[in-house]
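*Asks:* Provided below for reference: sequence and predicted model.
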Amino acid sequence: MRVRPTRPGEVRRLPSLRAPAAASRPAGTSVLHAVAVVGSPVALATSLMVYYGWVRTRAKAEKLGYDSALLDFSVQDYLLRSVDVLFVPLTLLVLIALGLHWAHQRVVLPTVRHRRLGTALPRVLTGTALLLGLGLVVLTVLRPHIAGTWFPYVLTLALVSALYADVLRRHVGHSRVMAPSLRVLALLALGLTVFWDTERIATAVGEGQANNIAADPDQLVAVTVHSAKRLATNLPGVVETPVTSPGAHAKFRYDGLRLVQRSGNRYFLVGTGWDPAHRRVMLLKETDDLHLEFSR
């Protein structure tokens, strides 16, 4: 290869020895990045499901009269118990989101192209958000027990109205839009209210299951306990019968019990005459002195 001689005063540039950026990056970096991008949302979703399963379990236990810590559930147990909490709300949320997206594309956007409507609709949404917020304040002062029930749902609606009004203003090129920092705070508040809403739903599901049991304990699996020793129980509806058969290991039989929950070798039982005013739950651990029979 011929090398052109340099002229007087000319500086020759040598070829760069720096490797391409892609080549200098470790091979596993892109894989780790992909794992981080996918793994973080999955970990967050799993944590939320465990939490909602725990809230549902705690609400049911408190309503029936025992401490949910006695169950000693695993993470998998709480995950399974969050399914009935999240299935209906998530299904409704997806359907509502699809409907709102269709309305936004087919109805709202063609409407706001008109100058007057493009100005009026964001104002209506902003006014709605302000009225909802003011109504929450007034209701909290006058009727705190009612406000406590509806507070997260109404606050969610107010934040959605305010944020959607800002979206429409940006679409029509309006100069008065939310500052980026304010928009971030509003989105953060919306995420917290959705979390709060779902927690309320989980509590309602747990309490609803407990109320269903209290209304008709006979719907649960019937349990007959055979015990070598007398059990100290005064559950309403439970009948103790001494066993007089010679050579029988069990000396007492207990009828009128219903299975509320099983966790490992522990059984949570109520009597057929369970009284919400005097909530009593029997906890039995499976031992050699106990024999349990289940029937429908």
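*Replies:* Everything's here; your move.

*Asks:* contacts, neighbours, all on C-alpha from now
*Replies:* OK.

*Asks:* find the residue at the geometric middle of this structure.
*Replies:* In the chain, the centroid-proximal residue (C-alpha atoms, centre = their mean) is Tyr52; its distance is 3.9 Å.

*Asks:* my guess is that one contacts Ser82. True?
*Replies:* Yes: Tyr52 is in contact with Ser82 according to C-alpha atoms under 8 Å; the separation is 5.7 Å.

*Asks:* which residues in the stretch 151-296 of the chain form strands?
*Replies:* Secondary structure of the stretch 151-296 of the chain by DSSP state E, counting those that start in this stretch: the strands cover 222-227, 239-242, 252-263, 266-271, 282-285, 290-295.

*Asks:* and those strands as a markdown table, adding distance to Leu48?
*Replies:* Formatted as a markdown table, the strands of the stretch 151-296 of the chain follow (distance: least, C-alpha to C-alpha, whole Å):
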| stretch | distance to Leu48 |
| --- | --- |
| strand 222-227 | 34 |
| strand 239-242 | 43 |
| strand 252-263 | 22 |
| strand 266-271 | 27 |
| strand 282-285 | 29 |
| strand 290-295 | 34 |
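
*Asks:* which one of those strands lies nearest to Val160?
*Replies:* Minimum separation from Val160 across the strands of the stretch 151-296 of the chain (C-alpha to C-alpha) falls at strand 252-263, 39.9 Å.

*Asks:* this is the comparison structure:
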Amino acid sequence: MTSEPTVEKPKEPPEPRPEPEPAPKPESAPKPEPKRALESAPAPKRAPEADPSRDDPVEAAESSSDDLMEAAEPAASAGHPVLRWALAVLANVTVMTALLVYFGWQRSAVQAFELGIDESILDMSTKDYVLRSVGPVLYPLMIIGVAGLLWLQVDHALAPRAKKHGTQDRLVRQTLRALSLAWLVLPLTMWALGFVLRTASFLAFPFSIGAGVLLTLYGTHLRTLLPGASPRDGMPLLYTFTSIIVCVSLFYGATNLAIYQGVSLAQNLVVSDLTRVTVYSTERLYLGAGKESALPASTGKAAYKYRYGNLRLFAHTGGRYFLIADDWRRDHGVVVMLAESSTIRLELGGP
């Protein structure tokens, strides 16, 4: 009997046994990663950086002094901005130079007209005009400087009272009333003075216009200091228009002063005080002034044939000599003009 073959079945793998759970370990703080630990750690406090200017005691002292000056400047200059503005206008180099040149030209033109000649033939340079203006302009500038100092003293006494008491102070109230009309009253006063002192009124009237406008502007500034006063709109425009009026009054006053001095110089000209001049020429000049005489050859001046004496030097500008006779008068006499040339020679001075 045959037996069937037996087929062995593969054995299934045994089921894995569950591993025993490890015993719980005591809890501990998790260790942060190195990068996160650095990020989470608080940044150490850094010492304040030292100011390089403080390392040098000299620079530190200079910076501290500058700070003090900046802090003190508003307090020192807040009381008189009108005065600082007026000084900036008057002390402007362009304005002063133009004023000197204009004054010199105007005075020379009037003086030349009184002498019977035209100013253009004098051919003066800008330097000539300025040098002829320095002396006469010093007196008006001195008067303006003294008036400015007095104005500072008045402001020093008036501004604190306006800030503290306002219009309740009688002096402040009357001053504000007078300043508001100064632009009209002061010029009218100078004009009325002309009926009594004509020359003084003629010289002072143009400057009174500028002074009156400045006083009115100062009154407007004082009103801004009153208790409870609000800042006024349009103050920059007010300063601008006042600057125009002040500059025009300066040139107007310079014109009147130049006219007065030009006429005075021509009328008070003393011919004998001028330098004596003797002219030698190789040719006859036919001068309308002076005394002509022919030179003999024995004089040792063979190159010059004619001599002209009794002349005085009036001016020397632009390479030309302006001569007048010893007996010259405003209503009788001429002014001789000689250009520098190799054919003539001038001797100055002498008996």
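*Replies:* Here it is on my side, so go on. This is a predicted model, so every value here is computed, not measured.

*Asks:* before we move on, the earlier item: what lines up against the residue nearest to the centre of structure 1 once you look at structure 2?
*Replies:* Alignment note: Tyr52 of structure 1 maps to Phe103 in structure 2; criterion TM-score structural alignment.

*Asks:* again with Ala248 of structure 1
*Replies:* Match for Ala248 of structure 1 (TM-score structural alignment): Ala302.

*Asks:* next: Asp67 of structure 1.
*Replies:* Counting by TM-score structural alignment, Asp67 of structure 1 corresponds to Asp118 in structure 2.

*Asks:* so who does Ser77 of structure 2 touch?
*Replies:* Ser77 of structure 2 makes no contacts at all, as judged by C-alpha atoms under 8 Å, 6 or more residues apart in numbering.

*Asks:* ignoring the adjacent residues along the chain, who's closest to Tyr304 of structure 2?
*Replies:* Leaving out its chain neighbours, the residue that sits closest to Tyr304 of structure 2 by C-alpha to C-alpha, 6 or more residues apart in numbering is Thr282, at 4.2 Å.

*Asks:* so what does that neighbour match up with in structure 1?
*Replies:* Under the alignment by TM-score structural alignment, Thr282 of structure 2 pairs with Ala228 in structure 1.

*Asks:* which one in structure 1 is aligned with Phe207 of structure 2?
*Replies:* Using TM-score structural alignment, the partner of Phe207 of structure 2 in structure 1 is Tyr153.

*Asks:* for the residue lying closest to its match once chain neighbours are set aside, grab the count of nearby residues.
*Replies:* Nearest residue to Tyr153 of structure 1, sequence neighbours excluded (C-alpha to C-alpha, 6+ apart): Asp197, at 6.3 Å. Asp197 of structure 1: 19 surrounding residues under other C-alpha atoms under 10 Å.

*Asks:* now for whatever residue of structure 2 lines up with Asp197 of structure 1: which residues touch it?
*Replies:* In structure 2, Asp197 of structure 1 lines up with Gly253, judged by TM-score structural alignment. For Gly253 of structure 2, the contacting residues are Leu203, Ala204, Phe205, Pro206, Phe207, by C-alpha under 8 Å, 6+ apart.

*Asks:* count of residues packed around the equivalent of Arg312 of structure 2 over in structure 1?
*Replies:* Taking TM-score structural alignment, the alignment pairs Arg312 of structure 2 with Arg258 from structure 1. By other C-alpha under 10 Å, the residues close to Arg258 of structure 1 number 28.

*Asks:* which residues does Arg258 of structure 1 contact?
*Replies:* Taking C-alpha under 8 Å, 6+ apart, we find Arg258 of structure 1 in contact with Pro217, Asp218, Leu220, Val221, Ala222, Val223, Leu269, Val270, Gly271, Thr272.

*Asks:* mind putting those in CSV, neighbour count and distance to Arg279 of structure 1 included?
*Replies:* As requested, the contacts of Arg258 of structure 1 are exported to CSV (neighbours: other C-alpha atoms under 10 Å; distance: C-alpha to C-alpha, whole Å):
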residue, neighbour count, distance to Arg279 of structure 1
Pro217, 22, 13
Asp218, 17, 16
Leu220, 18, 17
Val221, 15, 19
Ala222, 21, 19
Val223, 20, 19
Leu269, 23, 12
Val270, 30, 9
Gly271, 24, 10
Thr272, 21, 12
